[in-house]
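> sequence-free structure coming up:
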């Protein structure tokens, strides 16, 4: 489908790619990985034609179409509704719809036989391309990405960059290109939307290349990993977990081959040095010199598993309680986030605050930080020193400072050698420490800002989406730093691997309350799956005298009664929809008979009315069938939960 042959591309004198090769087949699901700055996004731009290669070529089959979701789309704005923007994907269908409207309008005043033929052809094509269901399809994808039905009619301009990116993703998915390229799609998605995209990709019929630092996302969506390293494209036939295992094996083999070759080179060089002055050995010496010149040198293995050896200390120990939130309420106008909720953070708590966007995670973080107005009481514990990291704080970095100067501004008494050590932990080595902030990429700025937070000697950290724009190596460094950190923290993140590695408690917002699961993310997922399967309410703290078995029986009986009520309602809904579908099909048959009568073509007004009615019936029938399928799926799930 698409072939990259001996690709070379330079930024100035620096080779991003040199004689790189890759072949993409239909239905390939490729995860493109590599450190920041190695050229992952550059490769996507080369494939899309935005950049031109300096050597080699990128060839594609004639029927190959390409869709590219890139970070530049964050700035796209429009006064059109998000539904209208998404439906721009149906370019041909939109053109045909306008053509149908034009012909019908013309036929109202100027009837011609040629128009009738043209109308029939256009309507046939429109129907074949799914024109009558395109709106419902667009609505389904937008709602899958987290928009409410009310949002669909709102102008795109009124949404933030992350939400605008979701609209552009929806538009791209509706286009169904044969090669779909996604650059960090999970940066702007919450957990439910990430899971929806995973399911969509798994069922996508075309090929996909996705750049992502989310290991769980890659494991759940791709069947091939392509690593960008050393200006080459190295392919691994499996998901990310397979890649990690396979690369470790390849590195072990390469390391052995490298060491053997180096031993042979040293032995040969000693022979040459020892006998180069002896005429009797001249032929053998020359032979060995030529063999060394012809030698295909094996590279040593680069250790990419960076280790954090710096100990992040703080001088002041806090008391037992870091913070108490008592009877806290928060609302924005009519939108209520919290209502009389309570929460406690104790020393040693490593809390991950998770959930869908719009539930108020960042608001809760600001409440804890004391930067958000609230009703209720926020009690900060004894000797608590906090430090807050959020994406907008990257803008507070002084762009004219060097990295060393910026860390010195963190207010610590650390020596320059210590600060260099910290920067080394965050992959800034050698002369990198004298780079100015203004020349850094987004990911590099994030690393600097995180380093400042971690050396601030705060004993309580608040981190809002700290892994955004970080590559996998940088995420691994942050995980190690937080695992070694002896203080407490609350982290908002949608990166499931990251959360599973750093949290010992999970917070989530439900029913306008902050609720807590006292365990790791992996344990929380298992509990949540069981909870949803049983349709049971969240566990509450039980009194010592309450028998556990009895409580479980009461919950089960309640859940069954509620499920049976829901089954009754769904059965009625299915029955009503079946009656509606039956009537719509009868109407459709009647209209087809009308349109099949040659006499109607002598009355342009009657023809236009019949055509309009026929289109309306088709749209209503498609929607009714879709509603019936959704109701049946929901009914089957509820019935399965009590069996």
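That came in fine, so what should we check first? If you're wondering where the values come from, they're calculated on a predicted model, not measured in any experiment.

> for the rest of this, base every contact and every neighbour count on C-alpha atoms.
Noted.

> what segments of the stretch 51-200 of the chain are helices?
Secondary structure of the stretch 51-200 of the chain (DSSP state H, counting those that start in this stretch): helices located at 82-86, 91-107, 113-128, 134-144, 161-175, 191-202.

> tell me which of these sits nearest to residue 474.
Closest approach to residue 474 among the helices of the stretch 51-200 of the chain is made by helix 191-202 (21.2 Å; Cα to Cα).

> give the next helix or strand downstream of that closest one.
Next helix or strand after helix 191-202 toward the C-terminus (DSSP states H and E): strand 207-211.

> so what's the residue nearest the centre of the chain up against?
Closest residue to the average C-alpha location of the chain: residue 186 at 1.2 Å, with Cα atoms, centre = their mean. Contacts for residue 186 (Cα atoms under 8 Å, 6 or more residues apart in numbering) come out as 194, 212, 214.

> any chance of those in JSON lines, plus distance to residue 161?
Shown next, in JSON lines, are these (distance: Cα to Cα, whole Å):
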{"residue": "194", "distance to residue 161": "17"}
{"residue": "212", "distance to residue 161": "19"}
{"residue": "214", "distance to residue 161": "20"}
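
> how about the residue nearest to residue 461 when sequence neighbours are not counted, secondary structure?
Nearest residue to residue 461, sequence neighbours excluded (Cα to Cα, 6 or more residues apart in numbering): residue 489, at 4.5 Å. Here residue 489 is recorded as strand under DSSP: H, G, I helix; E, B strand; the rest coil.

> wait, residue 489 touches residue 349, no?
Yes: with contact defined as Cα atoms under 8 Å, residue 489 counts as touching residue 349 (6.6 Å).

> just checking, what packs against the strand or helix carrying residue 7?
Assigned by DSSP H and E, residue 7 falls within strand 2-11. Counting contacts by 3 or more Cα pairs under 8 Å, 6 or more residues apart in numbering; DSSP states H and E, strand 2-11 packs against strand 14-24, strand 55-60.

> hold the first one in mind and look at this next one:
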């Protein structure tokens, strides 16, 4: 059991979060979500005891184990046990070893930051099963929506310095979020309608007051006095009604208009598009490194209209295949202009602003370019920030904006969701759904695959097979 009272965390001059009261049960399986920079990892560090620089009270009645990012001792146990990392394998192998040591104790409440890092789809699925079947609870931070949905029965959203609690899985959270949006929309419409009605009433009374006649010139003194007294009383009464009506307007609880982005279509000039059916083709493709065979007599073709997800286990050759396509080891249409995104590649000028990195290479005007940047989180004056002050996640978004607005007729993307928070991933999905050119991408994010891809290339046992449809449709058809 964890109990939090009046917890406030300040970083510099900024209050990162202020949580009045929060209780977490010993068996609660919690997914902690929120934009990058809202304090998710800091919150876990406070619960783990690694961060004691806060105001308020945090009471823990259970043994806690943790796996947190960006720590020299990445895997820790509050009970003073320490895991000494001795793995020199790949990042995926190191992550699996850390998780194995974390999960071996089924009695501890877990705090886990980005547990799916470096894991492929099957490894994530197995990890989700193990976490969900544990007797004790956990709080995990992840940007993998499908993983959260498979493991968590409660969602904490860290937003505007507060934690909003949703008592269900991620699908429940999405439904509730939509309900809250619809409710806010109705409340705003009701507010606007009532305010308009009251202002119309006040205006009508004002007009009525203005029509109160002045004393006619030929009227006698006594009659004039009576007329004036009656008119003044009537006008005074009307003016009082106007004032009371306007006070009712001011007393209305102000409602802000809920904001929802309109869909964006990223269209290219038809003359710039390729109208050939096949854009990329491989025939009897082979690849090996020393004695390790990656591909053996592989044949495949990528059509002009497809948004293709390239899938396979870690080490199966996904990035190798992308590099072979980029290096001309497969046939590509001679008019293909490939835009390439890689988390390792560097395409930014750190001495320039965000806008100056994107706009000179954009096929769109400044207005449209800034709309795309805004969707990725760079609104108003944010575009004038220097790139050298940005976080890794923000730099990734600038690189993606540069790719999406560039003069390319085909995109190749290697792990585009890495470093992105859920809001940015959803924004990227929407932009790619409105992108009118084909693309090929690698990711282990199941939700992203299902929301963007309309076909798959699957690498397995040194072969590549194609499938028309997304991963959910593939799993249903193959009863996975």
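Arrived safely. What you are looking at is a predicted structure, and each value in this text was computed from that prediction instead of being measured.

> quick TM-score on the pair, please.
The pair, once superposed, lands on a TM-score of 0.82 when counted by TM-score structural alignment, normalised by the length of the second structure; 448 aligned residues with a Cα RMSD of 3.5 Å.

> quick one: which of residue 489 and residue 349 of the first structure has more around it?
Between residue 489 of the first structure and residue 349, counting by other Cα atoms under 10 Å, residue 489 is the more crowded of the two (26 against 19).

> for residue 272 of the second structure, see how far away the aligned partner of the more buried one in the second structure is.
Counting by TM-score structural alignment, residue 489 of the first structure lines up with residue 439 in the second structure. For residue 439 of the second structure, the distance to residue 272 of the second structure equals 15 Å [Cα to Cα, to the nearest Å].

> that older thread, how big's the offset between the strand holding residue 7 of the first structure and the second structure?
Once fitted to the second structure, strand 2-11 of the first structure is off its aligned match by 1.9 Å on average (mean Cα distance after the TM-score superposition for the first structure).

> residue contacts, the residue nearest to residue 461 of the first structure?
By Cα under 8 Å, 6+ apart, the neighbours of residue 489 of the first structure are 349, 350, 351, 460, 461, 462, 463.

> can you select the buried ones among those for me in ChimeraX?
Typed into ChimeraX, the next command selects the buried ones out of these (criterion: 16 or more other Cα atoms under 10 Å):
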select :349,350,351,460,461,462,463
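
> can you lay out the contacts of residue 489 of the first structure as JSON lines showing secondary structure?
Putting the contacts of residue 489 of the first structure into JSON lines (three-state DSSP) gives the following:
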{"residue": "349", "secondary structure": "coil"}
{"residue": "350", "secondary structure": "strand"}
{"residue": "351", "secondary structure": "strand"}
{"residue": "460", "secondary structure": "strand"}
{"residue": "461", "secondary structure": "strand"}
{"residue": "462", "secondary structure": "strand"}
{"residue": "463", "secondary structure": "strand"}
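
> with the contacts of residue 489 of the first structure in mind, which one is nearest to residue 272 of the first structure?
So of the contacts of residue 489 of the first structure, ranked by how close each gets to residue 272 of the first structure (Cα to Cα), first place is residue 463, at 60.0 Å.

> could you pick out the longest helix of the second structure?
helix 170-210 (DSSP state H).

> which strands and helices lie in contact with that one?
helix 145-151, strand 154-159, strand 162-166, helix 221-251.

> could you dump the ones you listed into TSV with distance to residue 4 of the second structure and mean neighbour count added?
Formatted as TSV, those follow (distance: least, Cα to Cα, whole Å; neighbours: other Cα atoms under 10 Å):
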stretch	distance to residue 4 of the second structure	mean neighbour count
helix 145-151	23	21
strand 154-159	14	21
strand 162-166	12	17
helix 221-251	35	15
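
> and of the ones you listed, who's closest to residue 420 of the second structure?
By Cα to Cα (comparing all of these), the closest turns out to be helix 145-151, at 12.2 Å.

> show me what contacts the aligned partner of residue 282 of the second structure in the first structure?
Matched across to the first structure, residue 282 of the second structure falls on residue 325, judged by TM-score structural alignment. With contact taken as Cα under 8 Å, 6+ apart, residue 325 of the first structure is in contact with 341, 342, 343, 344, 376, 377, 378, 379.

> next, residue 325 of the first structure: secondary structure please.
Looking at residue 325 of the first structure with three-state DSSP, the answer is strand.

> same deal with the one 5 residues further on?
Classification of residue 330 of the first structure by three-state DSSP places it in strand.

> over to the residue lying closest to it once chain neighbours are set aside. Which of the three states is it?
In space, and not counting its chain neighbours, residue 330 of the first structure is closest to residue 338: 5.0 Å by Cα to Cα, 6+ apart. The three-state assignment at residue 338 of the first structure reads strand, by three-state DSSP.
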